[in-house]
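Participant: Sequence and predicted structure below; questions after.
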Amino acid sequence: MSSSLDPEIAEALAPMADAMAEATPPGVGDIEGRWSQWRHRHQARARRAQYKRRLNAELQP
């Protein structure tokens, strides 16, 4: 089974992907920048997991 992105979603994500491609990662000594990036990714991952748990709980009989 191949994984492909829905064209409509890909179109909506294109501006964000372009902006992210131009961004430079924080420098080695930039502790605050690295922490901020890690925290942002962690919160997004936790939010998705919470939505998934909530959705699964609602679908259970």
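Facilitator: Perfect, thanks for sending it.
Participant: From here on, just use CA atoms for contacts and neighbour counts.
Facilitator: Fine.
Participant: Could you identify the longest helix within this structure?
Facilitator: Longest helix in the chain, counting residues (DSSP state H): helix 31-59.
Participant: then this one, side by side with the first:
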Amino acid sequence: MACERWREILSAQLDGEASRSETEAAEAHLNGCAGCRVWFESAAAVTRRARTQLAPRVPDLVEAV
């Protein structure tokens, strides 16, 4: 499936790892591929949720250090 390549680039874009030319080409692909647009929106939502979760409470180790 040709879209797998684009989805890899889009995933790299979400992680800040895609080059400018890859990002531009992937954006152009999104304009013509509804399936990849849906996939990208879903992946972007998952990435946002993963990056914005509250940090778990950890014990205060200042005294021990």
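Facilitator: Structure received. Fair warning: this is a prediction, and the values are worked out from it, not measured in the lab.
Participant: TM-score of the superposed pair?
Facilitator: After superposition, the two chains reach a TM-score (TM-score structural alignment, normalised by the length of the first structure) of 0.48; 41 aligned residues with a C-alpha RMSD of 2.9 Å.
Participant: quick one: contacts of the helix or strand containing Ser11 of the second structure?
Facilitator: Using DSSP states H and E, the element containing Ser11 of the second structure is helix 3-14. Defining contact as C-alpha atoms under 8 Å, 6 or more residues apart in numbering, one finds that helix 3-14 of the second structure is touched by 18-19, 22-23, 26, 29, 36, 39-40, 43-44, 47.
Participant: buried set for it?
Facilitator: 6-7, 9-11, 13-14 (16 or more other C-alpha atoms under 10 Å).
Participant: try stretch 27-38 of the second structure
Facilitator: Result for stretch 27-38 of the second structure [16+ other C-alpha under 10 Å]: buried residues 27, 30, 36-37.
Participant: Which ones among those map onto helices?
Facilitator: Reading helices off the buried residues of stretch 27-38 of the second structure with DSSP H, I get 27, 30, 36-37.
Participant: Quick one: distance of the host helix or strand of Met20 of the first structure to the chain centre.
Facilitator: Following DSSP H and E, one finds Met20 of the first structure within helix 7-22. Offset of helix 7-22 of the first structure from its chain centre (C-alpha atoms, centre = their mean, to the nearest Å): 12 Å.
Participant: hang on, the earlier thing: would you tell me which one of the buried residues of helix 3-14 of the second structure comes nearest to Arg51 of the second structure?
Facilitator: Leu14 (11.2 Å; C-alpha to C-alpha).
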